[in-house]
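*Asks:* Sequence and computational prediction follow.
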Amino acid sequence: MTTSKEPVVIVGGGQSGLAAAHAALSAGLRPVVLEAGTAPVGSWPDYYDSLTLFSPARYSSLPGMAFDGGDPDRYPTRDEVAAYLRRYSASIDAEIRTGTRVTAVHPRPGGGYLVQTDGGDEIAAAGIVAASGSFGNPYLPVLPGKDAYVGEVRHVAHYRRPEPYAGKRVLVVGAGNSALQVAYELAPHARVTLATRAPIQFMPQRVRGRDLHHWLRVTGADLLSRAVLTRLVRHAAVLDTGVYRDAITAGLLARREMFTAFTADGVIWADGTHEALDAVIFATGYRPHLDYLAPLGTLDDGMPRHVAGVSTTHRGLVYLGLEFQRSFSSNTLRGVGRDAAHVVAALAAYQSGRSRRRLQPMTRLPVRC
């Protein structure tokens, strides 16, 4: 039986998990954050070395702590974000256990959950916040001939720096921000081609002298849902100051329509021509990393069933950090705090309802003789 002494277990100690802990404390709940890594920074130290945020520091904060340390209009680096999350975790009065990977979550008779970890621990939880992100589950499309290809194939999740590719023929697959950033970084070192299914769409980083994120905030576009946004923007767009578009126009980066198959030493392009390659890097996104929820039966092909982050299959289970969970900015530093407040409010209401039911006295039935 769930009791008020049992914590809300937050799976994941990155930006989403820390935002959830902050919201839980504000709601009077007791959060316990379980982070698989060695520090409460999520996947940030594992991104490629040159990664920077696409939003300025002034728009990249979690609730209760500004992203300080310099020019608020700078684009923070990977390491700056990790350092910020360390400071943030130290500022909140929540129990955070690092080096603790959740392996399974089971329902308990009477309500609540049992959380199992790779260290053999079992934690009774009043509720679950699944905030484990998606970096641990990179998506690689299934393409003919991939198993026969002898060159290097990797996801951008495992790319770090350009020097190992010097002098090589490299194909980067994808039309998003990471694909363009990595391809542009590789271009001075290697012969680089971009493979995309449609022409790349660019969006200006600055509009009327201000970063785009200023306009996303003042217009309310950051709060748009996927359903609304897809009616306004038909294709994903790359934020660009002009350098990426110029690199393609000048021929520094070649762009071709997506290839149809691998060969032993390269790929077959859509026009039937063959090209030999040394390496293929897929910047094809990620999927939610929620395998530990499999015992609950709440996933459809790995995807959670939810409305705005609140599970539609299990009471007391919520999600955080999903792409377009509630809005355009849901899985970002600037937006996850709003979602955290929303799902934690649902958790608090659920626990409050359970407490009232437990305290309600039993009704005495009349005795009939």
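*Replies:* Sure thing, it's come through.

*Asks:* Only C-alpha atoms from now on, for both contacts and neighbour counts.
*Replies:* Will do.

*Asks:* quick one, strands of the stretch 201-350 of the chain?
*Replies:* 201-204, 206-207, 210-211, 237-240, 254-257, 261-262, 266-268, 274-276, 279-282, 299-300, 303-304, 306-307, 310-311, 317-319 (DSSP state E, counting those that start in this stretch).

*Asks:* List of residues touching the fifth one?
*Replies:* Looking back up the chat, that one is strand 254-257. 192-198, 248, 269-270 (C-alpha atoms under 8 Å, 6 or more residues apart in numbering).

*Asks:* And here is the other one:
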Amino acid sequence: MPQNTPQPAPRGHLKVVVIGGGQAGLATGFYLRRAGLTPGEDFVILDSAAEPGGAWAHMWPTLRTFSPTQHSSLPGWMMPAWTGDNGYPPGAHVVDYLTRYEQRYQLAVQRPVRVRAVERDRGALVVRTDKGDWTADHVISATGTWSRPFVPTYPGPFAGQQAHTAQYRRAADFAGQRVLIVGGGNSAAQILAEVSTVADTTWVTQREPRFLPDDVDGRALFEIATARRRAHDTGTTSAGVAGLGDIVMVYSVRQARDRGVLHARRMFTGLDADGVHWADGSRLSVDAIIWCTGFRPALSHLTPLALRGTDGLIPTEETQALKEPRLHLVGYGDWTGPASATLIGVGRTARDLVKSLT
């Protein structure tokens, strides 16, 4: 469907500027439009990427979502069904869905536009970009985390190949090597599952990995996150995901379990030129390390507002920044809404955010 919506001119004043055109930005744009705001006139979505798809456009091709398509959809339009791999679609299917989603709702995403800073100016917020400035009554930051991969620091000069989840593309790049997979989440389990078919792999984690039952997927994680948030709001307690597990047993991970490779060692204490070592004196020689150690929120554009707390995050009430009520944050994880970093979870957070504005 062609995208024939008006294109806003730089230095215009809008009701809302959304920074980020991935799943969180699109879900927010859907609810802004449903609330009666016109894309390109009342609000604009700015995206630094040249093409649609958000972080999904940069993930490795064999990555699978953690839920089937009917439970991996943004508001308004269900993701088209994926019949292979027990219904768990690959990243390319998600990219196609997000591309068609923004076209379907004519969200007028502006790209590539790189936001340099958000600043205060005479009762409004100014969004400064490489394509000019926008001012707005409200700014919604939805930049996610993919652009800020995190690698922990360990003493020692490892000379081998190192890659983060963000750089990983295919198992064949590690064929015949001794590979260390670091991290206890879904990305680590899926990368381990495929790299272990062509390489000698060792898996290390901070604690014993916790696997969901085979018949449980990302839907359960979303409901658990929601229950945990409700418990926090009411002053009660919730078991959270600890009582169930964290790693979704998609088909490739179940295959890895059947091959006997889902066994993890505890974290090492240091690196040397060709491997890692532990406090008990044991060591392991490896050719490559893949760091599946997560990401940090991409918030540098908000630095001029001086909002960060001691933990590096911006204190919020729901999605609203406590020290700057004209700023909202969505899609960064549970601190900005239960499961808001997921396809299924971000819709609820975006709905509540827009409702608070209109």
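*Replies:* Here it is on my side, so go on. In this text the structure is predicted, and so the values were computed from the model without any measurement.

*Asks:* After superposition, what is the TM-score?
*Replies:* Here the TM-score for the pair of chains, by TM-score structural alignment, normalised by the length of structure 2, is 0.86; 335 aligned residues with a C-alpha RMSD of 2.4 Å.

*Asks:* and Arg356 of structure 1, which of the strands of the stretch 201-350 of structure 1 is closest to it?
*Replies:* strand 317-319 (19.2 Å; C-alpha to C-alpha).

*Asks:* so what does the closest one touch, helix or strand wise?
*Replies:* For strand 317-319 of structure 1, the elements it packs on are strand 127-130, strand 310-311, helix 336-359, judged by 3 or more C-alpha pairs under 8 Å, 6 or more residues apart in numbering; DSSP states H and E.

*Asks:* CSV please, covering those and showing mean neighbour count and distance to Ala19 of structure 1.
*Replies:* Below are these laid out as CSV (neighbours: other C-alpha atoms under 10 Å; distance: least, C-alpha to C-alpha, whole Å):
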stretch, mean neighbour count, distance to Ala19 of structure 1
strand 127-130, 27, 11
strand 310-311, 20, 16
helix 336-359, 19, 5
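
*Asks:* Which of these sits closest to Val102 of structure 1?
*Replies:* Val102 of structure 1 sits nearest to strand 127-130 of all these, at 10.3 Å, using C-alpha to C-alpha.

*Asks:* roughly how far is the closest one from the heart of the chain?
*Replies:* 16 Å (C-alpha atoms, centre = their mean, to the nearest Å).

*Asks:* That one vs structure 2, mean deviation?
*Replies:* Overlaying structure 2 shows strand 127-130 of structure 1 at a mean distance of 0.6 Å from the equivalent residues (mean C-alpha distance after the TM-score superposition for structure 1).

*Asks:* Provide the aligned range in structure 2 for that strand.
*Replies:* Counting by TM-score structural alignment, strand 127-130 of structure 1 lines up with residues 138-141 of structure 2.

*Asks:* got it, and stretch 74-91 of structure 1?
*Replies:* Counting by TM-score structural alignment, stretch 74-91 of structure 1 corresponds to residues 87-104.

*Asks:* buried stuff in the matching stretch?
*Replies:* 87-103 (16 or more other C-alpha atoms under 10 Å).

*Asks:* Not counting it itself, show me its contacts.
*Replies:* 1-3, 22-23, 26, 52-54, 56-57, 59-69, 77, 79-82, 108-109, 250.

*Asks:* make it 6 Å
*Replies:* By C-alpha atoms under 6 Å, 6 or more residues apart in numbering, the list of residues contacting stretch 87-104 of structure 2 from outside reads 3, 52-53, 56-57, 63-65, 67-68, 82.

*Asks:* Sort out which residues of stretch 257-276 of structure 2 are buried, please.
*Replies:* 261-262, 264, 267-268, 270-272, 274-276.

*Asks:* Check the residues you listed against Pro157 of structure 2 and report the nearest one.
*Replies:* Using C-alpha to C-alpha, the buried residues of stretch 257-276 of structure 2 come closest to Pro157 of structure 2 at Asp272, 5.3 Å.
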